[in-house]
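> Here's my sequence, what's the structure:
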Amino acid sequence: MGLTSNKVLLAAALLALALFVLTVWLWPRLAKRGPLAVLARIGVLLGTQLALIAALALTANSSFGFYASWADLFGRNTTPGVVVDHAAGSPTEGALQVLGTLHVNVAGGTVPRIGGQIQKVAVGGGPSGISTTAYVYLPPEYFKDARSRFPVAVVLTGYPGTAEALYKKLKYPAIAAGQVQHKAARPMILVMMRPTVAPPRDTECTDVPGGPQTETFFSTDLPKALEARYRVGADAASWGIIGDSTGGYCALKLALRNPGAYSTAVGLSADYGAPKDATTGDLYGGSAARRRENDLMWRLGHLPHPAVNLLVTSSRQGEHNYRDTLRFISLAGGPTKVSSIILPVGGHNFTTWSREIPPALEWLSAHLTP
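The predicted structure follows:
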């Protein structure tokens, strides 16, 4: 059974309950002196607490989508290359293959012309050499008018994150569909995925010297593959990117460093620079210049400001990035236009982002053109 299976969660909860009942029942018999009795009491208490902690951890993982599988949890997810079938004469780079379809969790979600459709796709590497999977939400309007082109929003998780959480937990497609229905936003294609396209390493959307070329994948390969498959706008004015936590940093960085690819970006609870730890390793090949160029504060303070629209979010209480967000806003200006959502209270979690995503999607839609 998988890590996110409801059966695993139920089994862990029942085990914790059974051990608790067993501890209460056995306690009078174990209330004796001597080393064996002491060890027995320690054993039943420890077993009960470990079972309870496991049940709580599985519940948190089910709610927030930290890990998708046991392999993901224990760092064994190396994600083998995706097999992409190419017909004769088709391009061998930047290919996109539809692996399957999913229903959208809205009224009429089983009928694409009414509820839209989510397609699981495999993106074959172009110049970056990276191959990965994503989930593409096509709005109902995509199936109603074969002539129209649509703006695109790339939606990123944090690290490690799971792409499935974007439509299951954070409900991006359902929110976007509801906003279009109420005329609060225009139809958009959503491309939902992890920024971790070379797992298990956290590349922070960086072209790592001698390593994964993640920035090239998001700025070049992904747009090229989507443009070849779907009716999307061909210039940056039609392309936006939104993400939470690490995905938020990626979104802001990709827009600031690649304004020819993305004109608009949203960073939900974003950092403004990449960490250096066991998950990232050395992202810049020891180059201080590369590190500075990937630091968003340094870029706004020392380099010309590109013509992009940015939205950043934080909370006065509960978010670690509040002061950095205010500084980021103060450094922007000129062609780089910044908006913000500042909540009074909110932690670094799905509950907070669920409060920010609806207004962020409306803002994103208003700044993208077909």
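> going forward, measure contacts and count neighbours with C-alpha atoms only.
Noted.
> can you give me the helices for the chain?
Along the chain, counting by DSSP state H, helices occupy 6-30, 35-64, 70-73, 112-115, 140-144, 164-168, 172-181, 214-216, 222-229, 246-257, 288-293, 296-302, 322-331, 350-367.
> out of those, nearest to Ile130?
Judged by C-alpha to C-alpha, the one of the helices of the chain that comes nearest to Ile130 is helix 214-216, at 7.7 Å.
> Val266 is nearest to which of the helices of the chain?
Per C-alpha to C-alpha, nearest to Val266 of the helices of the chain: helix 246-257, 6.3 Å.
> by contact count, what packs against the closest one?
strand 152-156, strand 239-244, strand 264-268 (3 or more C-alpha pairs under 8 Å, 6 or more residues apart in numbering; DSSP states H and E).
> Can you give me the neighbour number for Gly178?
The local packing of Gly178 (other C-alpha atoms under 10 Å) involves 14 other residues.
> ok, now Ser330?
12.
> for Gly34, same thing?
What Gly34 shows, counting by other C-alpha under 10 Å, is a neighbour count of 9.
> quick one, what contacts the spatially most central residue of the chain?
For the chain, the residue nearest the mean C-alpha position is Thr157 (0.8 Å; C-alpha atoms, centre = their mean). Each residue near Thr157 by C-alpha atoms under 8 Å, 6 or more residues apart in numbering is listed here: 163, 166, 193-195, 243-247.
> to compare against the first, here's another:
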Amino acid sequence: MTDGVVQLLRQVRLLHPWMGAACLAVVAAVAAAVWVTRTRHLPWRRQLAAPLAGAGTGATCWLVVDCLWRPFADGVGGTVWLWVALTATVVVQVLLGGDAAADRARVRERKRRMVRAAGSGVSITATVAAACLAVNAFFAAYPSAAAVLGMGVATTPLASLPAAATLPRHPERGQGALEDTWQAPAAMPQTGAVVTATIPAGDQSGTDGFTPRDAYIYLPPAYLTPQRPALPVLVLLTGQPGSPSDWFELGGLKDSLDAYAAAHAGLAPVVVVADLLGSPYRNPLCADTVRGGKVATYLERDVPAWIRAHLQVDDDAAHWAIGGLSNGGTCALQAVTRSPQVYPTFLAMSAEEHPTLGSEQRTIDVGFDGDRAAYAANDPLSLLAAAPAGSYAGVAGVLSVGTGDDRYAQVVPTVADAAMRAGMSVTEREYPGGHTWAVWSAALRDQLDWLGQRLALTA
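Purely as a prediction, here's the structure:
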């Protein structure tokens, strides 16, 4: 696809405050039009079949997905099933048609049949499109048509970017803030680059195995110069369902980091968005388990080792951080409580109170093969409560949540209290919104200044 078309698609914005109401109005208009032209002459029992079928479809999908299959701990959400029900209602309306004899009389001519078929297609298409746009707006997910098609951010494989090639001399840093000693070269790029790379999982013996998807990596402008400084590292995680690309396609990560780098002479953390799931429909609980594979080992050993071997960054773990949202925020807490020597700094956004598959007992039974001790060894609150004095000295982080995120807002004070009792330094922050990308993208932008000071990038 040409650059011009991609740029045009990026201009088609899908997130507006009025989007949900507009979509509901469209569906109401379509349903009314179908009723007037197709079903108003039907017996009332036949007309009633449409809303009943819609409600039944929505309820069935909820039962199968959220209650039986349960691929997501929090469920898909009532808003999604409501729109499934509305869409099914209109589709059934279209399929019901009118009185059979009258229908045959009206559609005897070929042109009339074509017009009727086109009207049916338009009605169903408009309803499905409105439902998708409304659900997208509710979750504040895809910001543009380009993001829907996976074209929101240009990427290239790490090995194919000449400016990211390994330099003969590993970068070094002096004492104090990096910004105080860094001089940006005249030829430094104005913006950073987004690259992809495969970070393989190590030994998965004794488990069902964990195969991570490719990581997405942000390299700031300063990294893309021959005078490459020793930059700090942020390992970032997404939620579930999700993929590493979401932080760029949905969270506007590159724009946020480019803006930060522009204000700091091209300096910003190297951000590695690693995979913690293996699939949008898996939740390996950020732990080493038979069912999910060795995800904890991957994030706390394999990923740091790969970064140090393939990226020229600051080797000092004091200048490394881990962060994430929702399921990924919980995973960030798990990683820092299990391995504070690897990640002594964290950003936990809209995190869960515990790793979960829906309930504590189900999590223990399904996720940890009934081993409650294994569950406790991967539960941040349990680890914080049982830690010997001094275990988390020097560890600091930010716990954040949306003001409208009722389910997760109560987690922040609980985790903050447990963390501070264990010796961590914790800051709590709130942002307008719910459990959506609108909150998480704003949270990251806001927390970059704190993170830069914490990682000794700025004074």
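> just to revisit the earlier point, out of the helices and strands packed on helix 246-257 of structure 1, flag the one nearest His305 of structure 1.
Among these, strand 264-268 comes nearest to His305 of structure 1, with 13.6 Å by C-alpha to C-alpha.
> In structure 2, which residues correspond to that closest one?
Structural correspondence for strand 264-268 of structure 1: residues 345-349 of structure 2, per TM-score structural alignment.
> just checking, what residue in structure 1 corresponds to Gly323 of structure 2?
Match for Gly323 of structure 2 (TM-score structural alignment): Ile242.
> Give me the number of neighbouring residues for the closest residue to that match other than its chain neighbours.
Spatial nearest neighbour of Ile242 of structure 1, chain neighbours left out: Val266 (4.5 Å); criterion: C-alpha to C-alpha, 6 or more residues apart in numbering. For Val266 of structure 1, the neighbour count with other C-alpha under 10 Å is 33.
> Give the equivalent position in structure 2 for Tyr135 of structure 1.
Taking TM-score structural alignment, Tyr135 of structure 1 has Tyr216 as its aligned residue in structure 2.
> isn't its match right up against Pro244?
Yes: applying C-alpha atoms under 8 Å, one finds Tyr216 of structure 2 in contact with Pro244, separated by 6.0 Å.
> Looking at the two, which is more packed in?
Between Tyr216 of structure 2 and Pro244, counted using other C-alpha under 10 Å, Tyr216 has the larger neighbour count: 27 against 24.
> how far away is the more buried one from Val36 of structure 2?
Per C-alpha to C-alpha, to the nearest Å, Tyr216 of structure 2 is found 51 Å from Val36 of structure 2.
> likewise Asp446 of structure 2?
With distances taken as C-alpha to C-alpha, Asp446 of structure 2 is found 52 Å from Val36 of structure 2.
> which one of these two has more residues nearby?
Comparing Asp446 of structure 2 with Val36 by neighbour count (other C-alpha under 10 Å), the higher total belongs to Asp446, at 14 against 11.
> For Glu293 of structure 1, which non-adjacent residue is spatially closest?
Closest to Glu293 of structure 1 by C-alpha to C-alpha, 6+ apart is Arg299, at 6.2 Å.
> Please read the previous query as pertaining to Lys337 of structure 1.
The shortest distance from Lys337 of structure 1 to any non-neighbouring residue, by C-alpha to C-alpha, 6+ apart, is to Asn309 (4.9 Å).
> quick revisit: so what's the gap between the match of strand 264-268 of structure 1 and the chain middle?
On the basis of C-alpha atoms, centre = their mean, to the nearest Å, stretch 345-349 of structure 2 is displaced by 15 Å from the centre of the chain it belongs to.
> how big is the offset of it relative to structure 1?
Stretch 345-349 of structure 2, aligned to structure 1 and superposed, deviates on average by 0.5 Å (mean C-alpha distance after the TM-score superposition for structure 1).
> contacts for the helix or strand Leu24 of structure 2 falls within?
For Leu24 of structure 2, the host element (DSSP states H and E) is helix 19-34. For helix 19-34 of structure 2, contacts defined as C-alpha under 8 Å, 6+ apart pick out 86, 90, 93-94, 123, 126-127, 130-131, 133-135, 137-138.
> could you dump those residues to CSV with neighbour count and distance to Thr356 of structure 2?
As requested, these are arranged in CSV below (neighbours: other C-alpha atoms under 10 Å; distance: C-alpha to C-alpha, whole Å):
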residue, neighbour count, distance to Thr356 of structure 2
Leu86, 24, 31
Val90, 27, 36
Gln93, 27, 40
Val94, 23, 42
Ser123, 22, 41
Ala126, 17, 37
Thr127, 27, 35
Ala130, 22, 33
Ala131, 24, 29
Leu133, 19, 29
Ala134, 24, 28
Val135, 20, 24
Ala137, 21, 26
Phe138, 18, 24
